[in-house]
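[1] Build me a model from this:
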Amino acid sequence: MPLKHAKSDRRVPSFYRLVAAVIFVAFFLIALWVFSSPSQRPQELLNEVSSKVENQLGADESSSSRETFVEKEEDALEPDEKEEGDLKLSTSKENVATKQDSKSQAENTETIDDAVAEDIQEDGSNKGKSDRDSETSPRDDQQQVDDGIVGARNSADAEKSSSSTTDEQEKTLSEVTGTAKLPEALPSVAQSELTTENTEVSGSWTTQAKESIKEKEQESHLKAENESAQNAGTNQAAVPQELEDREEVKKQDEQVKEELEKSDPYHWKLCKGGDTTDFIPCLDNQEAIKKLPTTIHYEHRERHCPSNDESDLCLVPLPKGYKPPVRWPRSRDEIYYNNVPHPGLASYKKDQNWVKKSGELLIFPGGGTQFKGGASHYIDYVEHVLPDIAWGKHTRVILDVGCGVASFAGFLFDKDVLTMSFAPKDEHEAQVQFALERGIPAISAVMGTQRLVFPSNVFDAVHCARCRVPWHLEGGKLLLEINRVLRPGGYFIWSATPVYLHEAEDVQIWKETASLAAAMCWNQLARTADSSTRIGVAIFQKPKNNFCYEHRKRKRPPICKDNEKPDAAWYVPMQACVHKIPSEDGERSTEWPQEWPLRLEATPSWLSNMPKGLYGKPAAEGFRSDADHWKRVVEKSYMQGLGIDWDAVRNVMDMNARYGGFAAALTTRPVWVMNVVPTSEPDTLPVIFDRGLLGIYHDWCESFSTYPRTYDLLHADHLFSRIGKRCNHLRIVVEMDRILRPQGWVIFREKVSIMNEIEPIIKSLHWDIRFSYSQEKEQLLAVQKTMWRPASTDTIQ
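    You can find the predicted model right below:
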């Protein structure tokens, strides 16, 4: 018996060795099959083999075998793929050990656990992938070039190969391990945020187009033309045969043109003629400017946009030697000369500390004609003269008239103050372009014959340092325009020679301007000069109510008529009249906003009186919902999942701003946002200013009043679908290309049907699609502009 037992003990190990060898070979063959045939479903076979193993060796040995298989699978990965797969592999082990059903998980990818998704974000493995074009799927290997500016991208072949490998590897891993794949690797919150929760509905809001007088005239003229065309259509039978023949030829020509466009729809060429590197279509329309009867009121510096028929689409060339801009905050003090190659201002103002050229850089000492002690000293002096101005608390949003290179605005950032600077194009060579290259808000504009493109009663203060604006002429029309946009109780800060010099002309200008200010019921709070610089400043305050207007002995300037609406601003002529101050309870501008930063989150009290806001719900409720929505999107999606190097982003534009929620969510970042409210959209721009943010009206059927290459990031949230067919989408994308800096970003949130139209344009411009995700009928797309321009020989006049 002992001998028999001993013999039996010797046979058992041999049997188990045979079984183990069979199992090992089976697992090895399955592993090879997994990587050679990713479209199969190896999980089912794995479960069958595992079941047999459990029957013969027990659950413990089976579990160990599964772990061995996963380890072999991990070893089979390439080094760079293995790093990406670490988290998925570790998850797979847990899933296999707990026998989770992979098929049910794959069918429920929309319900991914937020904690897992956040881990993936932190692990850096959340890469965006195009769901329609693998060539543009990102493997976003960013490299640092020129002072740390991020601008590298892989070649198209490398992206294609890497993207293809990643897609197959992730698909294989999800099937083998039972781990659900993130839908195109979108950040967790974006799954619920892409479909806009705040769907806009028509409401009681007015639009700038309806407010503006000229817009009404244009609508009336268009209506008359349409009626005339309809009347002509009733007499088609009387059309001569010759005219019909001409129409037939025209149709044939159009068909030929359509066929050519189908084969090669975009024939990009560089703009030609003059200094096209700084081309602003609506300000450089020389044909229109030549036809002006007079330029005495700076009409030649106002907007004169070419019609669609008059301007061929072209791309603005890059200045020779252009490189990614210096980053903020260093850019406030120095920028690359080749990016803004204009030495004239440095020479013209060399004794006034505006700007100096030093090698490849332009240096901004922070001085200026009125800032002999530096901009910071001047800012502190103004607050010393009037402590109630309380920079960055009581006074948050400022308009700077005739800004120069915007050093005043640049140093007010230290005080938590946002300043909208503006000056006419080319009055002093490229001054606004210098400001934007430095990372300071600015637009090209002039106080001429038309109103500024801002609503009434929104700026906490208006500043003018030696801006040479003739405030006292023509019934005070220009100063009355400042009164229109200045908030009741707001300040007008005037630092110019009439304030502190005693030449005969200065004395006369001061006398007439001070008299006009008194007639407008402005209260003169100060008129003094800095003992150290001998630069003077006068500060006036706009009244908070209509008491003074109602008790004036001399009714000059007159009160504006009821049809001269104070908020109308898009192509509306200035009027030499004063608008009444809102006085009814709950009316906008009857209260000063809360101190900054509380005003950013506070719901404007006047919104409570609006029963219907943008989204169908009460305006105050919609405002809070909008704010929460964009906080989540920016924090959970934009900052983590799109691959944007936010350290390289300074100048941002929200092209369809609504309540300004996107800009508000970015206030913790060192960026500023130009909030654009399209003229055809509900007029929410006063809400944006009440929050302590900057904004402007604009019609995207026209060019924006800024230099080329001035914004780092454009945010287009349902802009194209809201505009509809009123504007040419191709022209809007070309305008985006003009104002966007090379290596800058665009975030599209749009309907898939519209993105199908826009995406070919993007690719033709050689923009890199870095992230793409679709959900139902909506799409999120993040693209990066490259340095590409058409060949210099391909130019059009």
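[2] For the rest of this, base every contact and every neighbour count on C-alpha atoms.
    OK.
[3] Identify each buried residue in stretch 83-93, please.
    Glu84, Gly85, Lys88, Leu89, Thr91, Ser92, Lys93 (16 or more other CA atoms under 10 Å).
[4] next one: stretch 315-325
    Along stretch 315-325, these residues count as buried under the neighbour rule (16+ other CA under 10 Å): Leu315, Val316, Pro317, Leu318, Lys323, Pro324, Pro325.
[5] want to put them side by side, so please do this one too:
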Amino acid sequence: MGRYKRIDGRKSSNYCSTSTIIIVVVVSACIIWTCITVSSLADSTRSFSTFVGFAKDVKPHKVGKIDSKAFQYNLGDLPQDGLKGNVNQVSEKDESDLKQQRNEKAFQEFDKFGELDKEKLEKASSDDDERIVSTKRTVDSRMDEAAKHTEDNSVSSTEGDDTPLMNQQESEENMDASKIKTDEEEKPRVKGSNGTKKKIDQMKDEGNSQSLEQVIVRPDEDKAARKNVAERLSMDQEELLDETSTQTGAWSTQAAESDVQKLSVKSSSKDQKAYRWKLCNVTAGPDYIPCLDNIQAIRKLPSTSHYEHRERYCPDEAPTCLVPLPEGYRTSVKWPKSREKIWFGNVPHTELIEFKGHQNWVQVSGSYITFPGGGTQFKHGAMHYIDFIQKTVPAIAWGKRSRVILDVGCGVASFGGYLFDREVLTMSLAPKDKHEAQVQFALERGIPAISAVMGTKRLPFPAMAFDVVHCARCRVPWHVDGGKLLLELNRVLRPGGYFIWSATPVYRNDPEDVIIWKAMSKLIKSLCWELLRIGKDKVNGVSAAVYRKPTSNDCYYSRTKNYPPLCQESDDPNAVWNIPLKACIHKVPTNPSERGHGMPIKWPSRLEKPPYWLKGSEAGVYGKAASKDFIDDYNHWKHVFAKSYYNGIGIDWSSVRNVMDMRAVYGGFAAALKDLKLWVMNVVPITSSNTLPIIFERGLFGIYHDWCESFSTYPRSYDILHADHLFSDLKKRCNFVSVMAEVDRILRPEGSLIVRDDAETIAETRWRPSDVETITSAIA
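    Modelled structure (predicted):
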């Protein structure tokens, strides 16, 4: 399903006469020419390399010409763990033969993916039917041109030695040919998705463990360009030997630290080839978030007084259906215009507009939803409010000392959206509550945000992560239950960091506000936070209290009453996955070489230099000394992006805003994109080395997550998902179908999935929904 294979119908003619041979050859040539022409028309939609672009069609558009010289395959870009046992497979004799074959055959196919090692390149010309293409872009305007190229450049398959593996593949192709055609003819057009149709071309590559990265070369390239790329294939393979396999290094995994996440090993041996994608039938419709819309689990909760109903409750089995597009969906408005306006049809919700319109949050203007830049506490614009805070406490120094902040109860995230102008990265956080689609509005605007709540569990961030925590009338009851929620902020706020509170208790004298202010003042004093100043914003008619977390434990020891108590030594502040909140204070690190003892260097220097606490005596994730590991990882991703991703895979980076690295390690991929007008959500899987503190330390941000479960974001959130050697690991413990369904859910239409993994794993990625699947747990 979704595969388009060319069937090689050649037969032996050893026992036939010369005239028979001539007739057979002529007829076969005609048939092959016709098949290749038809196939090439479909193939003209392929416009990428080094990535699997799962792009949901919104409307037909032209694909720009790709610079073939940008397709620089770099085997050194891939971790060695994906190539063990394969790098020495080619003999010296084979190598000499390959040098000649590279220039003559490796680039004869219109969309032949050439990111292969030497053994795979030897078979390149005979593997023309094996390809990994996953794109849903329609390019009808290029069909005639593609047909012409095919007529001029079609080349018959090489009649070289066929390996047993090739014989087996040819047999499989003949068996599947009729089924593929039937499936394609019988697939109904999906309704409820604005008439859009998802297209995917799928290749099943050799089932080896060799890491794969695809390269496409246009047929009109000159021979010199082909020769240069072919030579690089040989040169870059040597770089691969310099890379090391991933290890846990000096860091344990989040799963081990939390000790509560019980990983269920689900068999991934289900026949992926026979799977028929279905559309999800749920009450939430096109806004379905599986772990936040589990209505059955929410109904069974004994209490919701601590916002339990806003927390994550994942279905017993992760959904394997696809979330449809809303009617009237359009390609998202580009940044920075998206900060001011988005298409109404993409987030067709009006309740928040009606409820908050008078506060200058959000308005409707024709076919757009507009954002004047205001908020509950800054009706006259976020920029004035941002400058007001720095004027109140100049030491905050937006974009230099204060780089990564957490905005609790973010609304539509205008505060974080305008902090980009001050070189500040904001993690905006809000629950999926009665103010519908707050976070969805933020993400559609191109502003970082997640759906989460200050409830009963720790936030999915490491301790001492944020430079600043901000709450502008966020309506969080910080002072109740022994101050558990404020103590959670104390955990994630770095020593010396700032808490900015501009809620009504700071500047109003209503009876309720006075009670809250007194309770908060008492609690904050017991936390040893220093009240630096209460600033008054006369323009917006509000005030903001700015507090500073202590950098030592002296105050804690000198308190007359040990309340809240200090946490026990056994309580790891970095263990967060499904860990309940505790009403205790974690002590400040006292060792000068320990993380959190000192402040990071100023931005942007902190991005490129290893943190002071990253010890050279400890092994890093890739087996080298931790500090060298950090530097090598950064250089690695700079090289990959410059030589491959930026110009070599058909992505228009000027149109990219929301990016996710699904397995971030040190955050090197995000760091390599620092000069682009985008942001990257760095995800550290709970079973990977706990490197998220390093990511925050270098002025980036991220989150812990288990990819066997749904991510806490709305559908259609990200332009690009980057998965580096992630899926092959997930197949061992998750239902891989559900993983790919989740990828499709959070990826925007026309978005791209960049996959770097072994060939077998990449070959399993495919989609094409044709049926509807009802999720019982999500039906009201």
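[6] Can you calculate the TM-score here?
    TM-score for the superposed pair, counting by TM-score structural alignment, normalised by the length of the second structure: 0.73. Supporting figures: 619 aligned residues with a CA RMSD of 3.8 Å.
[7] hmm, back to that, ok, the buried residues of stretch 83-93 of the first structure vs Arg153 of the first structure, which is closest?
    Out of these, the one with the shortest distance to Arg153 of the first structure is Glu84. That distance is 18.8 Å, counting by CA to CA.
[8] Which strands or helices does the host helix or strand of that closest one pack on?
    Glu84 of the first structure is part of helix 79-97, with elements assigned from DSSP states H and E. With contacts defined as 3 or more CA pairs under 8 Å, 6 or more residues apart in numbering; DSSP states H and E, the packing partners of helix 79-97 of the first structure are helix 59-76, helix 156-177.
[9] that's a helix at Val537 of the first structure, yeah?
    No: assessed by DSSP: H, G, I helix; E, B strand; the rest coil, Val537 of the first structure does not belong to a helix; its assignment is strand.
[10] Now do the same for it: its match in the second structure.
    With TM-score structural alignment as the criterion, Val537 of the first structure lines up with Ala544 in the second structure.
[11] Counting only helices, which of the buried residues of stretch 315-325 of the first structure make the cut?
    Cross-referencing those with the helices (criterion: DSSP state H) gives no overlap at all.
[12] any idea what the residue opposite Lys269 of the first structure in the second structure once aligned is structurally, helix, strand or coil?
    The equivalent of Lys269 of the first structure in the second structure is Lys278 (alignment by TM-score structural alignment). The assignment at Lys278 of the second structure comes out as strand when based on three-state DSSP.
[13] For burial, what's the neighbour tally of Lys278 of the second structure?
    By other CA atoms under 10 Å, the residues close to Lys278 of the second structure number 21.
[14] could you dump the buried residues of stretch 315-325 of the first structure to CSV with distance to Thr528 of the first structure?
    Below are these laid out as CSV (distance: CA to CA, whole Å):
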residue, distance to Thr528 of the first structure
Leu315, 50
Val316, 47
Pro317, 48
Leu318, 47
Lys323, 45
Pro324, 44
Pro325, 40
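[15] Among these, which one sits closest to Ser51 of the first structure?
    When these are ranked by distance to Ser51 of the first structure (CA to CA), Pro324 comes first, at 60.2 Å.
[16] That closest one matches what in the second structure?
    Under the alignment defined by TM-score structural alignment, Pro324 of the first structure is paired with Thr331 of the second structure.
[17] What of Arg466 of the first structure?
    In the second structure, the residue matched to Arg466 of the first structure (TM-score structural alignment) is Arg473.
[18] What of Lys725 of the first structure?
    For Lys725 of the first structure, the aligned residue in the second structure is Lys732 (criterion: TM-score structural alignment).
[19] State whether its match and Ser269 are indeed in contact, as I suppose.
    No: the pair Lys732 of the second structure and Ser269 does not pass the contact test of CA atoms under 8 Å, sitting 9.5 Å apart.
[20] Between these two, which is the more surrounded one?
    Lys732 (14 against 10).
[21] That one belongs to a strand, doesn't it?
    No: counting by three-state DSSP, Lys732 of the second structure falls outside a strand, being coil.
[22] Please determine how far it is located from Asn103 of the second structure.
    As defined by CA to CA, to the nearest Å, Lys732 of the second structure lies at a distance of 39 Å from Asn103 of the second structure.
[23] Break down the stretch 151-300 of the first structure into its helices, ranges please.
    Remark: helices of the stretch 151-300 of the first structure, listed N- to C-terminal, are 156-177, 190-193, 208-211, 213-233, 241-263, 286-290; assignment by DSSP state H, counting those that start in this stretch.
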